[in-house]
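Colleague: Have a look at this fold, sequence not included:
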């Protein structure tokens, strides 16, 4: 997938429709810079399936997707992460500085208007997960989704908020991110802080998984026999499945990040949860397997077109899934 064919795709897990919204998919950072603990050999040894969706061999660049997920669950619309936003001051943040995209247009193509969103989940408070929390309204930032409760990890809100000097004042950009994308949500009375576990509905539960940031979290989906876990930035590349000790350069507490990664990967393997990271290319989601004392890639999910509102309304007993049951999905290229 490239900038020319970004868009939306859909799959269904139990009674929950899962819509993937992709703003872009492209080379992001050199592998050695983004994953300093991963040797060059792991990329070359797995080039046959890492390229082109996850790694560009010619430039040694990690390929990432900027994407969000929309879940239709229990009659409500849940938006998981909100991308980078448009026209934001993000000095030193590469493609996120003054970025321009069509996130709201992509949501509209999936049949989602801002007023339709009931819940926004910020898995953590990094630049590319909160940007569309707000939009400019007459020179002031206001919540993009006027009727939504914004579920924000309390530990991240403290760390990046004014009480902890916007991330201890290490980066000026953290203050900018908080002030334009988080503080307006608080002022509007739409912020809901949580810690530990937070149940959204009968299918969806938020769970703390700290390390990448103090409040990094995952969202678990359980519906019928289907399982999934939306892991945010617990993983940026499938290389981290092969080597869970490999952190990204943005993990604030490396040892804690490794522990969270091992725990979530282990449960995903044992309970056959579909693993849904924030930035994977390809189809964006896959199963994992235990292998010796580590993990291996399982089958990748497949996705289809988003159902129209009339088609969803005509379904009886839930939406018919366009993906095969767990364990029968097409195997990942190896």
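Modeller: Yep, it's here. Computed from a predicted structure; not experimentally measured. Numbering: from 1, shown residues only.
Colleague: use CA for all of it now, contacts and neighbours both
Modeller: Fine.
Colleague: on contacts alone, who are the packing partners of the longest helix seen in the chain?
Modeller: Determined from DSSP state H, the single longest helix within the chain is helix 254-271. Helices and strands touching helix 254-271, by 3 or more C-alpha pairs under 8 Å, 6 or more residues apart in numbering; DSSP states H and E, are strand 226-232, strand 286-291.
Colleague: Can you give the contact residues for the first one?
Modeller: If you take C-alpha atoms under 8 Å, 6 or more residues apart in numbering as the criterion, strand 226-232 is touched by 13-14, 123-124, 216-222, 268, 271-279, 326.
Colleague: for residue 40, what are its contacts?
Modeller: residue 32.
Colleague: where's it relative to residue 61, distance?
Modeller: Note on residue 40: its distance to residue 61, by C-alpha to C-alpha, to the nearest Å, is 11 Å.
Colleague: if we can go back for a sec, tell me the buried residues in the longest helix of the chain?
Modeller: 254, 256-262, 264-266, 268-269 (16 or more other C-alpha atoms under 10 Å).
Colleague: Just the helices from the protein, written as ranges.
Modeller: 31-34, 40-45, 47-50, 103-109, 127-130, 154-160, 165-168, 172-181, 183-187, 239-242, 254-271, 309-314.
Colleague: and the comparison structure, right after this:
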């Protein structure tokens, strides 16, 4: 097993998993710097990580610091070409030094995987955080233009309404100006009404396309969703940020420093994991480093991720 996230040449194909008739591709953007783990999940100390041997070497480094990554997932479902989340984006002013004016080969990887920007039909935004919306747009002279001009971009009305009603700091306002407002102004952003239920409740999933469902996972943000894919009796679930890292399978109460409602985030994780345990549903982590995907099994009163094998597809 590799001790580092592999560099993927855009010409060698994207890592992928088969779910029934579907092929789910991981489109890599960047590996997060080492300091990301201690900042994002401060409760995941080296002592905690040391108690979970299966996290090393892939999910934690030799210093017992968590590994995290930024990527999207791309899949064709019933002729519809779908992209889940769009990463950090290139050339954008960001408060986080690791994300500021990023220059990655994400679009080359996406195109090499067979999803050239103009061919994407649906972009699902699990929530409106900086590292999930960045490639919504790309530089076009002195402005920001939709990267996927023929796509329907989708997020939940609950998510949109939350951010519309809070006093955002300048860094977040900048992100909305360059990565969210341009797709809204272009008429490409659709707000969907996912039934979230009462406060802190997951509610019920919403079918958004054949074989694609949005599953409410509130807590990290009020309107966040996970994305369920299904085909021929098989299924996969893309986490968004309801689970940032596999260490949270062992400690579901271990929250992120940017969770808006930590208690709801914990409840969501616990409910989600209990629903997946010992099923054949493939869990695809939106920030899990390679091997990224696996199945949830019970272990020691909590859970473990058993990695699934990948293939390389063009």
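Modeller: That came through, no problem. Quick caveat, the model's predicted, so the values are computed rather than measured.
Colleague: so stretch 251-258 of the second structure corresponds to what in the first structure?
Modeller: Using TM-score structural alignment, stretch 251-258 of the second structure corresponds to residues 243-250 of the first structure.
Colleague: Flag every buried residue along that stretch.
Modeller: Here stretch 243-250 of the first structure shows 243-248 as buried, counting by 16+ other C-alpha under 10 Å.
Colleague: So which of these is the closest to residue 106 of the first structure?
Modeller: When those are compared for distance to residue 106 of the first structure (C-alpha to C-alpha), residue 248 wins out at 28.3 Å.
Colleague: Residue 152 of the second structure maps to what in the first structure?
Modeller: So residue 152 of the second structure corresponds to residue 149, using TM-score structural alignment.
Colleague: ok, its match - contacts?
Modeller: 118-120, 190-192 are the contacts of residue 149 of the first structure under C-alpha under 8 Å, 6+ apart.
Colleague: ok, now with 10 Å
Modeller: When contacts are counted by C-alpha atoms under 10 Å, 6 or more residues apart in numbering, residue 149 of the first structure touches 78, 117-121, 185, 189-192.
Colleague: Buried ones among these?
Modeller: Using 16+ other C-alpha under 10 Å as the burial test, those include 78, 117-121, 185, 190-191 as buried.
Colleague: if we can go back for a sec, save the buried residues of helix 254-271 of the first structure as JSON lines, and put in distance to residue 24 of the first structure too.
Modeller: What follows is these, written out as JSON lines (distance: C-alpha to C-alpha, whole Å):
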{"residue": "254", "distance to residue 24 of the first structure": "28"}
{"residue": "256", "distance to residue 24 of the first structure": "30"}
{"residue": "257", "distance to residue 24 of the first structure": "26"}
{"residue": "258", "distance to residue 24 of the first structure": "27"}
{"residue": "259", "distance to residue 24 of the first structure": "30"}
{"residue": "260", "distance to residue 24 of the first structure": "27"}
{"residue": "261", "distance to residue 24 of the first structure": "25"}
{"residue": "262", "distance to residue 24 of the first structure": "28"}
{"residue": "264", "distance to residue 24 of the first structure": "26"}
{"residue": "265", "distance to residue 24 of the first structure": "26"}
{"residue": "266", "distance to residue 24 of the first structure": "30"}
{"residue": "268", "distance to residue 24 of the first structure": "27"}
{"residue": "269", "distance to residue 24 of the first structure": "29"}
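Colleague: hmm, back to that, between which two of the contacts of residue 149 of the first structure is the distance greatest?
Modeller: 78 and 189 (18.1 Å).
Colleague: residues contacting residue 209 of the first structure?
Modeller: The neighbours of residue 209 of the first structure, taking C-alpha under 10 Å, 6+ apart as the test, are 123, 196, 215-219, 231-232, 234, 256-257, 259-261, 263-264.
Colleague: repeat that with 6 Å
Modeller: For residue 209 of the first structure, the contact set (C-alpha atoms under 6 Å, 6 or more residues apart in numbering) comprises 216-217, 260.
Colleague: Would you mind checking which of those residues is nearest to residue 21 of the first structure?
Modeller: Proximity of these to residue 21 of the first structure (C-alpha to C-alpha) peaks at residue 217, which lies at 19.7 Å.
Colleague: What residue in the second structure is paired with that closest one?
Modeller: In the second structure, residue 217 of the first structure lands on residue 225 (TM-score structural alignment).
Colleague: about what we covered before: tell me the angle the longest helix of the first structure makes with strand 286-291.
Modeller: Put simply, helix 254-271 of the first structure runs at 90 degrees to strand 286-291, going by axes from the mean of the first three to the mean of the last three C-alpha atoms, to 10 degrees.
Colleague: Next, the mean deviation of helix 254-271 of the first structure compared to the second structure.
Modeller: Helix 254-271 of the first structure, aligned to the second structure and superposed, deviates on average by 1.2 Å (mean C-alpha distance after the TM-score superposition for the first structure).
Colleague: List of residues touching that helix?
Modeller: 209, 211-212, 245, 288-289.
Colleague: chain center to that helix, what's the gap?
Modeller: 16 Å (C-alpha atoms, centre = their mean, to the nearest Å).
Colleague: so it versus strand 226-232, what angle?
Modeller: Using the same axes, to 10 degrees: helix 254-271 of the first structure against strand 226-232 is 170 degrees.
Colleague: roughly how far apart are the equivalent of residue 121 of the first structure over in the second structure and residue 41 of the second structure?
Modeller: Matched across to the second structure, residue 121 of the first structure falls on residue 124, judged by TM-score structural alignment. Separation of residue 124 of the second structure from residue 41 of the second structure (C-alpha to C-alpha) stands at 25 Å.
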